[in-house]
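**Q** dropping the sequence and predicted coords here.
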Amino acid sequence: MVVLNKIYTRTGDAGETALGNGARVAKHSLRVTAYGTVDEANATVGLARLHASEEIDARLAAIQNDLFDLGADLCRPEMEKDAEAEYPPLRMAASQVARLESEIDAMNDALEPLRSFVLPGGSPLAAHLHLCRTVSRRAERMTVELATLETVNPDAVTYLNRLSDWFFVASRIANDDGREDVLWVPGKNR
């Protein structure tokens, strides 16, 4: 259970923050940047939810919860010490990836195959979902880079990869099942 009764602590005033294992690191460390970008992605999902139908909103709410799980996973380094921890760290699970894949497949079944790349836009929901897609891709890039330097849960990386695909397919659903997609026309304005 998390209890937050004081919002500012002054412990980060010198440019450091605490990870989930208590270690202090620079706020600009790659690990903090990765989970901070996951938090940013979560905020963009909150904006998308303002425009979502009840069904899509419920799926986006589940994604927001997953993104908090992902942040908790990324803020806790040293996976090899998980068994020694007083409280087992929260880690992303393959079942969360499988849920995204199942939802992507179900949404994609309603869509015609693409014949061009899609420009971000269309309906307000689609535009916000494209923003979610690009921020989650950035979080993925940062997490993949972190994984070249430190141990990272592979399910965390896979989740981020599927998540951006989920946002893309959902944006097409939000554009009248792709009929209102804004298509790229190569060289149109030459």
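**A** Thanks, I have it.
**Q** hey, let's count contacts and neighbours off CA atoms from now on
**A** Noted.
**Q** residues contacting residue 67?
**A** 38-39, 42 (CA atoms under 8 Å, 6 or more residues apart in numbering).
**Q** let me redo that: residue 91
**A** By CA under 8 Å, 6+ apart, the neighbours of residue 91 are 69-70, 72-73, 153, 156.
**Q** next up, a second structure to put side by side with the first:
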Amino acid sequence: MRIYTRSGDKGKTSLIYGDRVAKNDIRVEAYGTCDEANSAIGLALSHLTREDWTDKDHFLAVMQKIQTILFHVGAELATPKGKDVQWRLKKEHIDDLEKNIDQLDQELTPLKNFILPSGHEASAGLHLARTVVRRAERTAVALEDELDNPLVVSYLNRLSDFLFVAARYVNKHVGGKETLLDPDV
């Protein structure tokens, strides 16, 4: 299989099942933003290779599962309405995110102020991924009438919440410093 096909040289791309659309189509923006978020998560995690904490392997396994699910969410977004999807997002995937949020959050000091994305490189990267997921969510909302699976929007919403907590969790375990928002600046 070639990396380049030249089929997109005129500003069109194929959705799953072969429908051709403009590369600036809202559906392409939605699944492309999921891909961008997935890459941001991967980049953030690449900064954890030198760090060590007792739960690191479990945390990385959770993150890899999330990256895989996010890849599948992108595939759902790339599938035209009414067409079969090989893999479908389920409520249990959202439930898993909520369970993981609760588990990580138990170890964190409750926030009384907003925080700025900061600290360890991995934490800052997870904050970046969170904002990209928020954009994917906004784009998916614009597609809601064209989506067969309404859980896509819910999953992206919960994923951004998870990434916020995960960024704080990483800072705690690798000694990153959270920067509180100074309201008087």
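**A** Yep, that arrived. Just so we're clear, the structure is a prediction, and the values are computed from it rather than from any experiment.
**Q** which of the contacts of residue 91 of structure 1 lies closest to residue 8 of structure 1?
**A** Set against residue 8 of structure 1, the nearest of those by CA to CA is residue 72 (19.6 Å).
**Q** which residue sits closest to the closest one, ignoring its sequence neighbours?
**A** Closest residue to residue 72 of structure 1 in three dimensions, ignoring its sequence neighbours and counting by CA to CA, 6 or more residues apart in numbering: residue 90, at 6.3 Å.
**Q** and that neighbour, what pairs with it in structure 2?
**A** Correspondence of residue 90 of structure 1 to structure 2, assessed by TM-score structural alignment: residue 87.
**Q** most neighbours among the contacts of residue 67 of structure 1, which one is it?
**A** When neighbours are counted by other CA atoms under 10 Å, residue 38 leads those with 27 neighbours.
**Q** that one maps to what in structure 2?
**A** Using TM-score structural alignment, residue 38 of structure 1 pairs with residue 34 in structure 2.
**Q** now residue 128 of structure 1
**A** Per TM-score structural alignment, residue 128 of structure 1 is aligned with residue 125.
**Q** looks like that match contacts residue 39 (just checking).
**A** No - applying CA atoms under 8 Å, one finds residue 125 of structure 2 not in contact with residue 39, separated by 10.1 Å.
**Q** so for these two, which sits in the more crowded spot?
**A** Taking other CA under 10 Å, residue 125 of structure 2 and residue 39 do not tie; residue 125 has more neighbours (24 against 14).
**Q** what helix or strand does that one sit in?
**A** helix 121-142 (DSSP states H and E).
**Q** what's in contact with that helix?
**A** 26-27, 29-31, 33-34, 36-38, 40-41, 43-48, 77, 117-118, 152-153, 156-157, 159-161, 163-164, 166-168, 170-171, 176.
**Q** that one vs structure 1, average distance?
**A** With mean CA distance after the TM-score superposition for structure 1, helix 121-142 of structure 2 departs from structure 1 by a mean of 0.7 Å once superposed.
**Q** which neighbouring elements make contact with the helix or strand following that helix?
**A** With elements assigned by DSSP H and E, the helix or strand that comes after helix 121-142 of structure 2 is helix 151-174. In terms of contacts (3 or more CA pairs under 8 Å, 6 or more residues apart in numbering; DSSP states H and E), helix 151-174 of structure 2 is packed against helix 91-105, helix 121-142.
**Q** buried residues in the last one?
**A** Read that as helix 121-142 of structure 2. Across helix 121-142 of structure 2, burial judged by 16 or more other CA atoms under 10 Å covers 121-137, 139-141.
**Q** how about the first one?
**A** For helix 91-105 of structure 2, the neighbour count (16+ other CA under 10 Å) marks 94, 97-98, 100-101, 104-105 as buried.
**Q** farthest-separated two in these?
**A** Longest span within the buried residues of helix 91-105 of structure 2, CA to CA: 94 and 105, 16.3 Å.
**Q** SS state for residue 13 of structure 2?
**A** The assignment at residue 13 of structure 2 comes out as strand when based on DSSP: H, G, I helix; E, B strand; the rest coil.
**Q** ugh, wrong one, residue 64 of structure 2
**A** Using three-state DSSP, the structure places residue 64 of structure 2 in helix.
**Q** aligned to it, what sits in structure 1?
**A** Per TM-score structural alignment, residue 64 of structure 2 is aligned with residue 61.
**Q** give me the neighbour count for that match.
**A** Applying other CA under 10 Å, we find 15 residues neighbouring residue 61 of structure 1.
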